Structures are given as structure tokens and as C-alpha cells.
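A.B. asks: sharing a model prediction with you, sequence too.
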Amino acid sequence: MKNIVRLENCNDYSEVENLTREAFWNVYRPGCTEHYILHRYRKLPEFIPQLSFLIEDEGKIVAHIMYSKGEIICDNGKIIPIIIFGPISVLPGYQGRGYGSELINYSLNKAKDMGFGAVVITGDPKYYQRFGFENARSRGIYYSDLPRDEEMPFLMVKELKKGYLKEVIGTYKDPSGYLVDNSEVAEFDLKFPIKEKLKLPGQLI
């Protein structure tokens, strides 16, 4: 059976949240918050359901990507609408097979077709450069949590419309939907199988 890329629907929610939890567990912190971020975002107006894609392998959901709306606040007061993707999740055991790349390329093309102007993300530049992302700071876009003279290679941008970010100088701030309360995450996590939280080398928190 060929892999299928399709839109997520409400019947997939629980399976996709578990997939996201499995993909991020103990990666960036003991446990993870990404599955709760996804769960909560679906109820927010910034969520873009038309870009919430997944991949099925032999009928099993093995990868998922979420998009939301954001903005760049320009120094001149202008607000530039952009979109953001993440979390992007691939089930352990299926990682390294190109599913993440397939979802990113597919969804970026769909986002372009829908008329969105640019995508801003945070992540590993060595990975995301292959999709046409470039350093946001070099384009005059700065991360709100850091001084402008500080390097911020993790903040990247990709134009979907040529010239959309021309002469833009401004600040990107993580949308509030990505900021979660740890007690709420712990309560939500009770709905899932028990997993051990581990403090591991390389975690961010």
C-alpha cells in the first residue's frame, strides 16, 4: 500500500496527539508538552486546519504537521501576517525515512497555493535550509526574546510570495498558543499511558 498524505480530521485527534507525545517524549525536556500544545491549538482561531496534514503508512498514522497564524511586528508599526509550523512529529521507528521532509514539502506547497506570504519557524538550520529557509535575522526579522545584536540561527524564514518580506524590519514573538502551563500539561498527560520522564544530555530544559 502506498503512503497516503491527507488532512487530519476529528477522528484522528487522539491518535495524532499520542503520536506527537511519542515523537517528543524526553527529547527537549523530561517528558514533553508538544502533544498538549497541539491539543489546545485546535481550539484557537490561529489554528489552520487546512494545513494540518498527516501521513498514513499501511493505514497507520506515522507523521503529522501543524500550522498556525502568527505575525511580524515591524519597527514602523506595520503588522505582517505570517504562518508557523510545528510541532512536526514522526513516530519513533518511522523516523529517518523521509516522512518529515515529505510533509514539509507537501504542506509548504499547499500553503503557497492558499496565498500565504511567508513562514517563520524555529529549529535546526542545518535541517531546514534544504526546504529553502534562511536566517531570519539576515532578512531583518528578530526574535523578541533576544537582543538584536545576538546571533539567532534557530529563527528562520521562507517567503512563499516573492518580495513579501521586502524591506521588512521587525520582531517575531512566539504566539501565546505555544506557551503552556505545566500543571495543565500534567493533567492532560493522565489521559495517556504512563511513561518515565528522564533528564537526558542535550535537552534544552
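C.D. replies: Done, it's in. Residues are numbered from 1 along each chain as shown.
A.B. asks: rest of the way, CA atoms for contacts and neighbours
C.D. replies: Will do.
A.B. asks: so how many other residues sit close to residue 11?
C.D. replies: 8 (other C-alpha atoms under 10 Å).
A.B. asks: name the single longest strand found in this structure.
C.D. replies: strand 60-74 (DSSP state E).
A.B. asks: can you name every helix or strand that that strand contacts?
C.D. replies: On a contact count with 3 or more C-alpha pairs under 8 Å, 6 or more residues apart in numbering; DSSP states H and E, strand 60-74 meets helix 13-24, strand 53-57, strand 79-90, helix 99-113, strand 170-172.
A.B. asks: which positions within that strand qualify as buried?
C.D. replies: Within strand 60-74, the residues that count as buried by 16 or more other C-alpha atoms under 10 Å are 61-74.
A.B. asks: over to stretch 104-116?
C.D. replies: 104, 107, 108, 111, 116.
A.B. asks: quick one: contacts for the fourth one?
C.D. replies: Neighbouring residues of residue 111 by C-alpha atoms under 8 Å, 6 or more residues apart in numbering: 51, 160.
A.B. asks: picking up where we left off before, for the buried residues of strand 60-74, which one is nearest residue 90?
C.D. replies: residue 63 (4.3 Å; C-alpha to C-alpha).
A.B. asks: contact partners for the closest residue to the closest one other than its chain neighbours?
C.D. replies: Nearest in space to residue 63, with sequence neighbours left out and distances taken as C-alpha to C-alpha, 6 or more residues apart in numbering, is residue 90 at 4.3 Å. Counting by C-alpha under 8 Å, 6+ apart, residue 90 touches 19, 20, 23, 62, 63, 64, 99, 100.
A.B. asks: how about TSV for those, with distance to residue 153 added?
C.D. replies: Compiled in TSV, these are given as follows (distance: C-alpha to C-alpha, whole Å):
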residue	distance to residue 153
19	28
20	25
23	24
62	29
63	26
64	25
99	24
100	21
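A.B. asks: ok, and here's another one to check against it:
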Amino acid sequence: MPLTGEAIDIRAATAADDDAIAALNRAAFGGEDEVGIVERLRGDDLVAVELVAVRAGAIVGHILLSHLPTTMDGRPVNALALAPMAVLPGQQKRGIGGRLIEAALDEGRRLGYAAVIVLGHPDYYPRFGFSAALASKLASPFAGEAFMALELVPGALAGQAGSVTYPAAFGL
């Protein structure tokens, strides 16, 4: 059900939000993996965009975009990894995740990034323009329909073959 009559604010995450973000990721993903990824990305100074969705003073959603070394035909591409993105169980399917994604992509564009890469649900992310076909040209630890790319700058991923190198923070 879409958001109706609920004030959801999307804002930049702050250090004061860290505990609530960790609790949200534990609840959404059922474990510590994403919590660890977020902590390591922050510790390695790789975070480019980190936003939270706030409803009635509580954090109900979180998204993080981090620097992702990417090349296409040998040239560097200023790219980001979208991971993780979480919405509190019980608040899902209300448009919060979509608002977070759109706001994060807008911020990535504003900051001058050219592309975003995600490993996510193939039935969800294409509605925002992500494409498995576009990502299929990128050598990576991932492949298939869940590995998708989005150009923030048209033609940023044009070429024959490229690669992404996930930072150690992802634990791959």
C-alpha cells in the first residue's frame, strides 16, 4: 500500500543515526552481514551517499551508495554500489524504499557520479532504470538477472567490456 497521509522525511544520515541504522538492517536482513558492510564502508571512507527515511521521529528506511571502482574498455567510470537498502519490516511495500532509491540516485547525479551498480531483486530495481543487460558487460563476482546497472550519465557504460572491483568492505 502506498504512503497516504504519512509524513516521511528523507535526509542525510548522521553519526547519531548509526545505532538505529544498525538495528534497522538487522531487522530487515535478519543478521549482521549488512551491518558489517555499512560499518566497514564507513570505516574505509567509501560512503558517497547515505540517507535515512524518518517517520514520526523514527528511522524506518536506509540506503547507502559507496564508491565502486569501475572501468569500461579500460577507461575509469565514476560509479557507485547501491548496498544496502532496507526498510523496516512492517513499513515495507509503502513506497519508502522507492523514495530512498530516487533520492539517492538524485544525490549521486548531483555529486557527478556516472553509474550505479546493484545486486538486488530483478523484479524491483528495473522500475528505477536498472538493467541486467547493461551490467552483463561488467566482469564482477556477480552475474545474472540480479546484477544490474544504471547510467546516471547517458553512455557512461557504453563499450564492449568492463569490470567492477568491490572493495574489501563487502567481504567478497
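C.D. replies: Received, thanks. Remember, it's a predicted structure, so these values are computed and weren't measured experimentally.
A.B. asks: distance to residue 95 of structure 1 for the buried residues of stretch 104-116 of structure 1 - can I get that in a markdown table?
C.D. replies: Converted to a markdown table, the buried residues of stretch 104-116 of structure 1 look like this (distance: C-alpha to C-alpha, whole Å):
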| residue | distance to residue 95 of structure 1 |
| --- | --- |
| 104 | 14 |
| 107 | 18 |
| 108 | 20 |
| 111 | 24 |
| 116 | 29 |
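A.B. asks: ok, those residues vs residue 170 of structure 1, which is closest?
C.D. replies: For the buried residues of stretch 104-116 of structure 1, the nearest to residue 170 of structure 1 is residue 116 (18.5 Å; C-alpha to C-alpha).
A.B. asks: the closest one maps to what in structure 2?
C.D. replies: Applying TM-score structural alignment, one finds that residue 116 of structure 1 aligns to residue 113 in structure 2.
A.B. asks: these two touch, right, that match and residue 150?
C.D. replies: No. Assessed by C-alpha atoms under 8 Å, residue 113 of structure 2 is found out of contact with residue 150, at 11.0 Å.
A.B. asks: what is the aligned counterpart of residue 8 of structure 2 in structure 1?
C.D. replies: Match for residue 8 of structure 2 (TM-score structural alignment): residue 3.
A.B. asks: and the residue nearest to that match when sequence neighbours are not counted, what does it touch?
C.D. replies: The spatial neighbour of residue 3 of structure 1 that comes closest, neighbours along the chain excluded (C-alpha to C-alpha, 6+ apart), is residue 57 at 4.9 Å. Taking C-alpha under 8 Å, 6+ apart as the criterion, residue 57 of structure 1 is in contact with 1, 2, 3, 4.
A.B. asks: quick one: residue 7 of structure 2 from residue 57 of structure 2, how far?
C.D. replies: Taking C-alpha to C-alpha, to the nearest Å as the measure, residue 7 of structure 2 falls 10 Å from residue 57 of structure 2.
A.B. asks: can you check residue 21 of structure 2 too?
C.D. replies: For residue 21 of structure 2, the distance to residue 57 of structure 2 (C-alpha to C-alpha) stands at 13 Å.
A.B. asks: more neighbours, these two?
C.D. replies: Neighbours per residue, other C-alpha under 10 Å: of residue 21 of structure 2 and residue 57, the larger number sits with residue 21, 25 against 9.
A.B. asks: so that one makes contact with residue 58?
C.D. replies: No. With contacts counted by C-alpha under 8 Å, residue 21 of structure 2 stays clear of residue 58, the gap being 10.3 Å.
A.B. asks: the counterpart of residue 129 of structure 1 in structure 2 - how many residues pack around it?
C.D. replies: Under the alignment (TM-score structural alignment), residue 129 of structure 1 pairs with residue 126 of structure 2. The tally of other residues near residue 126 of structure 2 (other C-alpha under 10 Å) stands at 16.
A.B. asks: which SS class is residue 126 of structure 2?
C.D. replies: helix (DSSP: H, G, I helix; E, B strand; the rest coil).
A.B. asks: could you do residue 155 of structure 2 as well?
C.D. replies: What three-state DSSP gives for residue 155 of structure 2 is coil.
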